[in-house]
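>>> Give me a model of this one.
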Amino acid sequence: MSGNLIPAEHAEFFWNSEPGKAPHEFVVMDIRERQKQREETGRDPSQRYNSSMGAHVIDWLTGDGPHDHPEGLFATEWVDRGTDRKTIKQALHEIGKIDRCEWARLMYSALDFYDRRSEDN
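Next comes the predicted model:
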């Protein structure tokens, strides 16, 4: 997977959310690919999402707010909202597509290993 990782500076996060509920339908996109697709088709693949963060935001990777980095975004949007395990794993899997997010790949692998082991018992 390492050869196909999205550079962190080009990573965008899109999801749907409702007040008081954990985000769902989460996806990570490469801003360059999303813009290319929009130019080629006239449709933006992110249109179906009502929330976003990442490369299209001014302080992405340079600010000190929790939403300015993948770790903080994950912590505030998924961990801090009482999200179910399946949704957390899906978010970790998507964030794991980013080059500087080895932590997400490791966390996903650990949870997945534990889940598979629990199913066997």
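>>> can we go C-alpha only for contacts and neighbour counts from here?
Fine.
>>> which other helices and strands contact whichever helix or strand Ala110 is part of?
Per DSSP states H and E, Ala110 falls inside helix 102-120. Here helix 102-120 touches helix 85-95, going by 3 or more C-alpha pairs under 8 Å, 6 or more residues apart in numbering; DSSP states H and E.
>>> List the buried residues of the helix it packs on.
Thr87, Ile88, Lys89, Gln90, Ala91, Leu92, His93, Glu94, Ile95 (16 or more other C-alpha atoms under 10 Å).
>>> where do the helices sit along this structure?
Under the criterion DSSP state H, helices of the chain are mapped to 31-41, 70-77, 85-95, 102-120.
>>> Now render those as JSON lines, adding distance to Trp15.
Below are the helices of the chain laid out as JSON lines (distance: least, C-alpha to C-alpha, whole Å):
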{"stretch": "helix 31-41", "distance to Trp15": "15"}
{"stretch": "helix 70-77", "distance to Trp15": "10"}
{"stretch": "helix 85-95", "distance to Trp15": "10"}
{"stretch": "helix 102-120", "distance to Trp15": "17"}
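>>> Would you mind finding the most buried of those helices?
Mean neighbour count (mean count of other C-alpha atoms under 10 Å) peaks for helix 85-95 among the helices of the chain, with a mean of 19.
>>> Any chance you could list what contacts that one?
With contact meaning C-alpha atoms under 8 Å, 6 or more residues apart in numbering, helix 85-95 is reached by 24, 26-28, 70, 74, 78-79, 101, 104-105, 107-108, 111-112.
>>> One more sequence to fold, the one below, so I can look at both together:
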Amino acid sequence: MLNSGYDWSLQRSHIEVPILDQPSTDIEKDPRIAIDPLGYIDVALTIRHALDQLHPDQRVALILVDLGGYTIEDAAEIEGVKIGTIKSRRGRARKRLREILDEDFFGGEEPI
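The predicted model follows:
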């Protein structure tokens, strides 16, 4: 058992890992480097800007439940409020966030 783990670690050290600086690396053919970490930075900044425009209570409720993965009950306990309060804050936050993002991405026009 111990030897097989040692063999596996030696084998892994001999695998060639391409890097982006190598001119011979084809990003489209190598799935290990297919993700562009900067490709969605503009979207991330827009969403961050939209979240910053929300009321702090609404922002916390939205982040805890939708991004943090907490249940509504857990979020209510963390915030020290009733479950209905978290539900209403989150609902208002989602509605307002949708309005802000529609303005940013569609210029106030209705999306098709």
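>>> what's the TM-score here?
TM-score for the superposed chains, counting by TM-score structural alignment, normalised by the length of the second structure: 0.25, backed by 42 aligned residues with a C-alpha RMSD of 3.8 Å.
>>> Count the neighbours of Ile83 of the second structure for me.
Neighbourhood size, Ile83 of the second structure [other C-alpha atoms under 10 Å]: 16.
>>> same question but for Phe105 of the second structure, I mixed them up
Neighbour tally, Phe105 of the second structure, other C-alpha under 10 Å: 12.
>>> Please work out which residues outside whichever strand or helix holds Ala44 of the second structure touch it.
Element membership for Ala44 of the second structure, per DSSP H and E: helix 41-52. If you take C-alpha under 8 Å, 6+ apart as the criterion, helix 41-52 of the second structure is touched by Arg59, Leu97, Ile100, Leu101, Asp104.
>>> what about 7 Å?
Arg59, Leu97, Ile100, Leu101 (C-alpha atoms under 7 Å, 6 or more residues apart in numbering).
>>> Distance to Glu79 of the second structure and neighbour count for those - can I get that in JSON lines?
Output for those, formatted as JSON lines (distance: C-alpha to C-alpha, whole Å; neighbours: other C-alpha atoms under 10 Å):
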{"residue": "Arg59", "distance to Glu79 of the second structure": "12", "neighbour count": "20"}
{"residue": "Leu97", "distance to Glu79 of the second structure": "21", "neighbour count": "20"}
{"residue": "Ile100", "distance to Glu79 of the second structure": "25", "neighbour count": "21"}
{"residue": "Leu101", "distance to Glu79 of the second structure": "26", "neighbour count": "17"}
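>>> Sort out which residues of the helix holding Ala44 of the second structure are buried, please.
Buried residues in helix 41-52 of the second structure (16+ other C-alpha under 10 Å): Thr46, Ile47, Ala50, Leu51.
>>> Also stretch 87-96 of the second structure?
In stretch 87-96 of the second structure, counting by 16+ other C-alpha under 10 Å, buried: Lys87, Arg89, Arg90, Arg92, Ala93, Arg94, Arg96.
>>> in what helix or strand does the first one lie?
Okay, so that is Lys87 of the second structure. helix 83-106.
>>> now that helix against helix 41-52, angle please.
Relative orientation of helix 83-106 of the second structure versus helix 41-52 (axes from the mean of the first three to the mean of the last three C-alpha atoms, to 10 degrees): 140 degrees.
>>> Can you give the contact residues for helix 83-106 of the second structure?
Helix 83-106 of the second structure has contacts (C-alpha under 7 Å, 6+ apart) with Ala50, Leu51, Leu54, Asp57, Gln58, Arg59, Ala61, Leu62, Ile72, Glu73, Ala76, Gly108.
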